[in-house]
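S.K.: sequence unknown, structure follows:
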């Protein structure tokens, strides 16, 4: 959890620069990628983080460090964001990397806005999350920080590489495992879904069934969950024949699994426990 100084720094910086980042349009793709790269560099270089967050060090010195690191190579908006961040006070040195990552995700969202694919990316992330719920071994491997990042990324690409996913979805999914940042893979994907949902002003409700939902069912679920969460919702219908029947509903981190396969698994555990 971020301290008060970091929360203030993050909020003021984002209030100031998010509109400018949004206005970069298609360039937001490049900026987002650059900020993800900087996040990775900071996460693996504590001395650099300290140099950029030391409150006793003049801001001009910190900007000089930035110029050595990315000056002349990065997009001007990337440099403006970083210059703003190093000029603020942080509760912990690692909090600046969190702020850089947040701006990186914002860049990806604004690029999706510029290309009219924001909802598509949000749905694809939710489908990825839903699919991984039933793949515990793969989830564990994607979250294994003892394995090289290249190996985790290769594993992810073996799962989604041939799929027709939006490039923003692929980049965010790759970022989630390329730099784990002390998080589990599924946790990061859910965080990304939540950020997109807030950005769109609605909540994502992923409903997994063995057969496609009918329009009447979608309307009913939309009404139920709009009332439940207190804001507009989007029903993301995922078809997975392996659940056999019933319905699994996920809203944020909360999962209600009433599928036939879940009931069978519960029955099996009960029988084994009583044997």
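M.R.: Looks like it arrived, so ask away. None of the values given here were measured: they were computed from a predicted structure.
S.K.: C-alpha from now on. contacts and neighbour counts both.
M.R.: OK.
S.K.: and residue 76, how many residues sit next to it?
M.R.: By other Cα atoms under 10 Å, 12 other residues sit near residue 76.
S.K.: please disregard the earlier target; I meant residue 204.
M.R.: If you count neighbours by other Cα under 10 Å, residue 204 ends up with 25.
S.K.: secondary structure element for it, which one?
M.R.: According to DSSP states H and E, residue 204 maps onto strand 203-209.
S.K.: how far off centre is that strand?
M.R.: Strand 203-209 sits 17 Å away from the centroid of its parent chain (Cα atoms, centre = their mean, to the nearest Å).
S.K.: cool, stretch 41-55 as well?
M.R.: 23 Å.
S.K.: what residues sit buried inside that stretch?
M.R.: By 16 or more other Cα atoms under 10 Å, the buried positions in stretch 41-55 come out as 41, 42, 43, 48, 49, 50, 51, 52, 53, 54.
S.K.: I'd guessed residue 21 sits against residue 77; true?
M.R.: Yes. Contact criterion Cα atoms under 8 Å: residue 21 and residue 77 qualify, at 6.9 Å.
S.K.: what distance do you get for residue 247 to residue 133?
M.R.: According to Cα to Cα, to the nearest Å, residue 247 and residue 133 sit 14 Å apart.
S.K.: and here is the other one:
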């Protein structure tokens, strides 16, 4: 989610509340994710409702009371309180509230994976699945076909991922395919990968090399990028024999082409300056 102004502040506060909630052992992060996703779907459908819940002319307390009346008996107390906190905040536009709910649902699922030690696997699987979708036009068409039923798409994903990927990966991808909300499948998968990396305070570097990198090369590249960007790096590795210069590194919007040796030397020079 790209938020601005009031929405950015509201989302940051909501993420802090979510972290506090999921730190409590009594809160089921997976259940929280499911319920937040259900509220997201509700507000995505009900345009009038989301306008009411983001109306600056209404008091925060009045909007929170409405939330409790609508969903209080259908979700856990933790979910109802989190959504109530969201509607008490100010939002730049109504859609931002729905985007925030969707992001919080994904973070809750990723937190559940982190709690059981599978977050690294989920990161890798999201990246790999994104690469498969990009390279397989028939699969992409099947998963994004507006004429196909949601149940057919979900069944296809289950055949592809069931038993082969972590449960969190399958849940996140299924939710994305079922409710793309105007995004491309590739953009949605990239956003999920970034959220997964943030769970461990790491940035994502997509590394495409002409030949597979050795373990020492991976370690050197990861260390150099971490020093350069000032945070830990998760390397998503891909192989493409046609890469010019032997390697291509993308961190966020920055793309670096050139050989591994040249890039490491450049990183060292920038650190020394």
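M.R.: Perfect, I can see it now. Bear in mind that the values here come from a model prediction, so they are computed numbers and not experimental data.
S.K.: quick revisit: of residue 247 and residue 133 of structure 1, who's got more company?
M.R.: Per other Cα under 10 Å, whichever of residue 247 of structure 1 and residue 133 has more neighbours is residue 247, with 19 against 12.
S.K.: was I right to think the more buried one contacts residue 208?
M.R.: Yes. Contact criterion Cα under 8 Å: residue 247 of structure 1 and residue 208 qualify, at 5.7 Å.
S.K.: mutual contacts of these two, please.
M.R.: Shared contacts of residue 247 of structure 1 and residue 208 (Cα atoms under 8 Å, 6 or more residues apart in numbering): none.
S.K.: about what we covered before: which members of the buried residues of stretch 41-55 of structure 1 occur in helices, if any?
M.R.: 41, 42, 43, 48, 49, 50, 51, 52, 53 (DSSP state H).
S.K.: the fourth one -> structure 2?
M.R.: Residue 48 of structure 1 maps onto residue 49 in structure 2, with residues paired by TM-score structural alignment.
S.K.: and that match, what does it touch?
M.R.: Applying Cα under 8 Å, 6+ apart, the residues near residue 49 of structure 2 are residue 43.
S.K.: one more: residue 150 of structure 2?
M.R.: The neighbourhood of residue 150 of structure 2, defined by Cα under 8 Å, 6+ apart, consists of residue 178.
S.K.: try residue 70 of structure 1
M.R.: residue 79.
S.K.: distance of it relative to residue 111 of structure 1?
M.R.: 22 Å.
S.K.: next: residue 4 of structure 1.
M.R.: 30 Å.
S.K.: what's the burial count for residue 138 of structure 1?
M.R.: Around residue 138 of structure 1 there are 17 residues (other Cα under 10 Å).
S.K.: for it, what is the enclosing helix or strand?
M.R.: Per DSSP H and E: residue 138 of structure 1 is located in helix 136-142.
S.K.: superpose on structure 2 and give me the mean offset of that helix.
M.R.: Once fitted to structure 2, helix 136-142 of structure 1 is off its aligned match by 3.0 Å on average (mean Cα distance after the TM-score superposition for structure 1).
S.K.: mind giving me the packing neighbours of that helix?
M.R.: Using 3 or more Cα pairs under 8 Å, 6 or more residues apart in numbering; DSSP states H and E, the elements in contact with helix 136-142 of structure 1 are helix 118-133, helix 149-160, helix 185-200.
S.K.: mean deviation of the first one from structure 2?
M.R.: If I follow you right, that is helix 118-133 of structure 1. Averaged out, helix 118-133 of structure 1 is 1.6 Å away (mean Cα distance after the TM-score superposition for structure 1).
S.K.: with the shortest one instead?
M.R.: Compared with structure 2 after fitting, helix 149-160 of structure 1 deviates on average by 2.6 Å (mean Cα distance after the TM-score superposition for structure 1).
S.K.: and that helix, which residues are buried?
M.R.: 149, 152, 153, 155, 156.
S.K.: what sits against the second one?
M.R.: Right, the one you point to is residue 152 of structure 1. 141, 142, 144, 177, 178.
S.K.: so which of those residues wins on neighbours?
M.R.: Taking other Cα under 10 Å as the neighbour criterion, residue 177 ranks highest of the contacts of residue 152 of structure 1 with 28 neighbours.
S.K.: secondary structure element for that one?
M.R.: helix 167-178.
S.K.: residue nearest the centroid of structure 2?
M.R.: Compute the mean C-alpha point of structure 2, and by Cα atoms, centre = their mean the closest residue is residue 192, 2.3 Å away.
S.K.: that one and residue 95 of structure 2, how far apart?
M.R.: Taking Cα to Cα, one finds residue 192 of structure 2 at 19 Å from residue 95 of structure 2.
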